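Engineer: no letters, just coordinates:
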């Protein structure tokens, strides 16, 4: 009969349609997984940028703090120098790991500086010192919140990267490894505990 498709051709067309549907579904899965990883990576980057803003604001206050303390406790040279050096190291850090380490060292140095200030009643009563102390304390609180948000974003990204089908896509598009948390390591924790890092009296 004319116009009739043979059984072999029918099977071939059905096979092609099935293959086409499978390819389209796979593309949707790959695109969806890729877009999810990109969105989570952007969220983590934005969270880290928020931390960076707070860290920069804290570093900007330190020269005034050092100068104020120097006016009352100039002979505490070693403590003042350690704060200045820690600030310079923190400003030069680029990777997350380097920033974590250098900022923890800066926090420890600030803790020692505020501990020294305890011995100088006139310094503790200085209006400029009190205002700087209040601002740094406020930034520390914002930093704690920003770190929590960043670490949550990193945990979400790392978990998504290891789940199926995203894990199959991650390596293909440069998402092959976990991202690092903004966390205090054992060495940094020991340095920070050498003196109370709190800026509250």
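Structural biologist: Alright, I've got the coordinates. Nothing here was measured: the structure is a model prediction, and the numbers come from that model.
Engineer: okay, CA-based contacts and neighbour counts for the rest of this
Structural biologist: Fine.
Engineer: contacts for stretch 155-165 next, please.
Structural biologist: Stretch 155-165 is contacted from outside by 29-30, 33, 37, 40-41, 44, 166-167, 170, 175-176, 178-179, 181, using C-alpha atoms under 8 Å, 6 or more residues apart in numbering.
Engineer: heading C-terminal from the helix or strand containing residue 87, find the next helix or strand.
Structural biologist: Element membership for residue 87, per DSSP states H and E: helix 77-92. Remark: after helix 77-92, the chain's next helix or strand is helix 96-117, criterion DSSP H and E.
Engineer: and that next one, what's buried?
Structural biologist: Buried residues in helix 96-117, counted by 16 or more other C-alpha atoms under 10 Å: 97, 99-115, 117.
Engineer: for it, which helices and strands make contact with it?
Structural biologist: Other helices and strands packing on helix 96-117, by 3 or more C-alpha pairs under 8 Å, 6 or more residues apart in numbering; DSSP states H and E, are helix 7-73, helix 77-92, helix 186-192.
Engineer: tilt between that helix and helix 77-92?
Structural biologist: Comparing the axes of helix 96-117 and helix 77-92 via axes from the mean of the first three to the mean of the last three C-alpha atoms, to 10 degrees yields an angle of 160 degrees.
Engineer: follow-up on the earlier one: what comes up buried for the helix holding residue 87?
Structural biologist: The neighbour-count criterion (16+ other C-alpha under 10 Å) identifies 79, 80, 82, 83, 84, 86, 87, 89, 90, 91 as the buried residues of helix 77-92.
Engineer: and the gap between the third one and residue 111?
Structural biologist: Put plainly, it is residue 82. Distance from residue 82 to residue 111, counting by C-alpha to C-alpha, to the nearest Å: 11 Å.
Engineer: second structure follows, compare the two:
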């Protein structure tokens, strides 16, 4: 009888141990999905970071009186880059707000410069940046879904026990202000 009780206790302890290991492994997987999703956004932000100065330089050739707007775009671009390097989703969201506002101003002003609108280099750059913007929006959606999954898992029972014990943390969503959620369709602005 004592042997049966010992075997039952060992089976229960072994099962509980494997169950807890399973919870831990699933928590690690969702945490790494968040990191992977952030890396995907990071790549696109870097690509856009590299393209924006080319767009501004092309615009400078035509927009001699719009230096303040051009400087605003470059400053906002640098803020996004700094926040991106820190990996801070809240700062990226705020910096993106500034950048999108500057880009909107730049593109609205470009309407007043027919030669700029006709410039092939400018058209290619605005098309590339528009494409990157769409990809960033898609990746942002995947990132936020991954963050949401992580944040829910670390709060659900029994996962919360392991999450607290192993110091799993919640991640911030990458959010833009309501006005910034509107798609800036660069092609529509330039009649392409």
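Structural biologist: Yes, it's here. Just so it is clear, the structure is predicted and the values come from calculations on it, not from any experiment.
Engineer: related to what we said a few turns ago, with respect to residue 134 of structure 1, which of the helices and strands packed on helix 96-117 of structure 1 lies nearest?
Structural biologist: The closest of those to residue 134 of structure 1 is helix 7-73. By C-alpha to C-alpha, the value is 11.0 Å.
Engineer: who are the packing partners of the closest one?
Structural biologist: Using 3+ C-alpha pairs under 8 Å, 6+ apart, helix 7-73 of structure 1 sits against helix 77-92, helix 96-117, helix 121-125, helix 127-162, helix 166-170.
Engineer: out of those, nearest to residue 191 of structure 1?
Structural biologist: Per C-alpha to C-alpha, nearest to residue 191 of structure 1 of the helices and strands packed on helix 7-73 of structure 1: helix 96-117, 6.4 Å.
Engineer: quick check: closest non-adjacent residue to the spatially most central residue of structure 1.
Structural biologist: In structure 1, the residue lying closest to the centroid (C-alpha atoms, centre = their mean) is residue 48, at 4.0 Å. Of all residues not flanking residue 48 of structure 1 in the chain, residue 150 sits nearest, at 6.0 Å (C-alpha to C-alpha, 6 or more residues apart in numbering).
Engineer: so what does that neighbour match up with in structure 2?
Structural biologist: Counting by TM-score structural alignment, residue 150 of structure 1 corresponds to residue 143 in structure 2.
Engineer: before we move on, what about residue 137 of structure 1?
Structural biologist: Structural alignment (TM-score structural alignment) places residue 137 of structure 1 against residue 130 in structure 2.
Engineer: enumerate every residue touching that match.
Structural biologist: With contacts defined as C-alpha under 8 Å, 6+ apart, residue 130 of structure 2 is in contact with 184, 185, 186, 187.
Engineer: the same query, at a cut-off of 7 Å, please.
Structural biologist: Contact analysis of residue 130 of structure 2 by C-alpha atoms under 7 Å, 6 or more residues apart in numbering lists 185, 186.
Engineer: against residue 39 of structure 2, how distant is it?
Structural biologist: According to C-alpha to C-alpha, residue 130 of structure 2 stands 20 Å off from residue 39 of structure 2.
Engineer: and what of residue 169 of structure 2?
Structural biologist: For residue 169 of structure 2, the distance to residue 39 of structure 2 equals 18 Å [C-alpha to C-alpha].
Engineer: compare those two (neighbour count), which wins?
Structural biologist: Neighbour totals were compared for residue 169 of structure 2 and residue 39, and residue 39 leads with 16 against 13 (other C-alpha atoms under 10 Å).
Engineer: structure 1: which residue goes with the more buried one?
Structural biologist: Using TM-score structural alignment, the equivalent of residue 39 of structure 2 in structure 1 is residue 49.
Engineer: so what's its match up against?
Structural biologist: Contacts of residue 49 of structure 1 by C-alpha under 7 Å, 6+ apart: none found.
Engineer: distance-wise, check it relative to residue 22 of structure 1.
Structural biologist: Taken as C-alpha to C-alpha, the span from residue 49 of structure 1 to residue 22 of structure 1 is 40 Å.
Engineer: kindly report the same for residue 164 of structure 1.
Structural biologist: To residue 22 of structure 1, residue 164 of structure 1 is 17 Å away according to C-alpha to C-alpha.
Engineer: again with residue 150 of structure 1
Structural biologist: Look at residue 150 of structure 1 and residue 22 of structure 1: by C-alpha to C-alpha, they are 37 Å apart.
Engineer: more neighbours, the two?
Structural biologist: The neighbour comparison of residue 150 of structure 1 against residue 22 (other C-alpha under 10 Å) goes to residue 150, with 23 against 12.
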